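Student: pasting the sequence and the predicted coordinates here, then a few questions.
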Amino acid sequence: MKSETEIIVAELIKLLKGGGAHVGLQDATKDVPFHLLGERPHQLPYSIWQLTEHIRIAQWDMLEFSKDANYKSIKWPDDYWPKETSPTDETIWNNTLFEIERDLNEFILMIQNQNIFDPILHGNGQSILREALQVADHNAYHIGEIIVIRRLLGAWK
């Protein structure tokens, strides 16, 4: 029989990967035409590219904070949002998607291998559990925005 912690960790992993109540980033960004990545329909403040790059930056920041006592946070909000509305080429787009997946997998390994309830020693009361929930919540929020933009652009199923 699984312990309560094992059950929570398994549910966290499902939540982080997307599923249940919402799609994950891979599904939300699958087959987006490259020329639409920089579009901001109806005067929305962000493009699909900016939202995806923001997810990458914020998730990386939370991961680094969680694992590195020497990590210094980047400047909010300036360093968390790309200024460009679109990537300059498909390689940059693909690298962003790759880095999000890589960092998410590293975060999941941390969840699986540490006590998620222990405070992060260099934090102010944060735990791995809190950071995992924050990553999941933050990503889900912006993934929803990506899907709305795709719908407005006629590029969603």
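Tutor: On my side now, so go ahead. Numbering: from 1, shown residues only.
Student: switch to C-alpha atoms for all contacts and neighbour counts from now on
Tutor: OK.
Student: the helices in the chain, which residues?
Tutor: For the chain, the helices defined by DSSP state H occupy 4-17, 25-29, 48-67, 90-113, 128-152.
Student: take the one below as the second:
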Amino acid sequence: MHADQRKKLINELTALIKGGNAHVTLSEALSGIPADMRTTIPDNLPYSIWQLLEHIRIAQKDIVDFSISKDYKTLVWPDDYWPQPTDSVTDEQWADSIEEIERDQQRFFALLSDEGKDLFSPLAWGTGQNIVREAMLIADHNSYHIAEIIVARRLLGIWK
């Protein structure tokens, strides 16, 4: 792949992961949620906004860890990917979750930008996955659950 094409692809994948083109960003989806509603499970939905946020964090970290290291340890589905309901979450827990999502995205962006990595070659420790596929998986997975956060906010009456 020519260097200009690679740079354009990396820019597109980065923008896709950051979101905001066809939907709100995670930051926008989380903005203004009252602390006492973070753990409320809306009627007819299985998860609270906190559980969705934590699921995004856990799943994205899992994808990034898998993409970076052959020493990756497989998580157990679904138990390791979904937090249990809770009655409260502290401001510190909330902020830490968001910060880890951002840090893991930066780790993945560094992987994308590593010129020594072939973006399309299968990862030696995987079953055919490559860095481009994992980038699209992060973007797809996060956008799906960001939409669920918006639905939860609508049902709780705390969306625009």
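Tutor: Thanks, I have it. Model, not experiment: these values are computed from the prediction.
Student: tell me how they score on TM after superposing.
Tutor: Scored against TM-score structural alignment, normalised by the length of the first structure, the superposed chains reach a TM-score of 0.94; 157 aligned residues with a C-alpha RMSD of 1.5 Å.
Student: looking at the helices of the first structure, which is closest to residue 121 of the first structure?
Tutor: helix 48-67 (9.4 Å; C-alpha to C-alpha).
Student: mean deviation (superposed) between the closest one and the second structure, please.
Tutor: Its matched residues in the second structure lie on average 0.4 Å from helix 48-67 of the first structure after superposition (mean C-alpha distance after the TM-score superposition for the first structure).
Student: chain center to that helix, what's the gap?
Tutor: Here helix 48-67 of the first structure shows a centroid-to-chain-centroid distance of 6 Å under the convention C-alpha atoms, centre = their mean, to the nearest Å.
Student: what comes into contact with that helix?
Tutor: Outside of helix 48-67 of the first structure, the residues within contact range by C-alpha atoms under 8 Å, 6 or more residues apart in numbering are 36-40, 71-74, 80-87, 93, 96-97, 99-100, 103-104, 107, 120, 128, 131, 135, 138-139, 142-143, 145-146, 149-150.
Student: give me the buried subset of these.
Tutor: Listed as buried from the contacts of helix 48-67 of the first structure are 36-40, 80-82, 85-87, 93, 96-97, 99-100, 103-104, 107, 120, 128, 131, 135, 139, 142-143, 145-146, 149-150; burial here means 16 or more other C-alpha atoms under 10 Å.
Student: give me the number of residues near residue 95 of the second structure?
Tutor: Neighbours of residue 95 of the second structure under the rule other C-alpha atoms under 10 Å: 11.
Student: if I look at it, how far off is residue 15 of the second structure?
Tutor: 23 Å (C-alpha to C-alpha, to the nearest Å).
Student: go on, residue 70 of the second structure?
Tutor: On the measure of C-alpha to C-alpha, residue 70 of the second structure and residue 15 of the second structure end up 26 Å apart.
Student: for residue 47 of the second structure, list the residues it contacts.
Tutor: Taking C-alpha under 8 Å, 6+ apart, we find residue 47 of the second structure in contact with 41, 85.
Student: so what does it match up with in the first structure?
Tutor: Under the alignment (TM-score structural alignment), residue 47 of the second structure pairs with residue 46 in the first structure.
Student: how close does its match get to residue 86 of the first structure?
Tutor: In terms of C-alpha to C-alpha, residue 46 of the first structure sits 10 Å off from residue 86 of the first structure.
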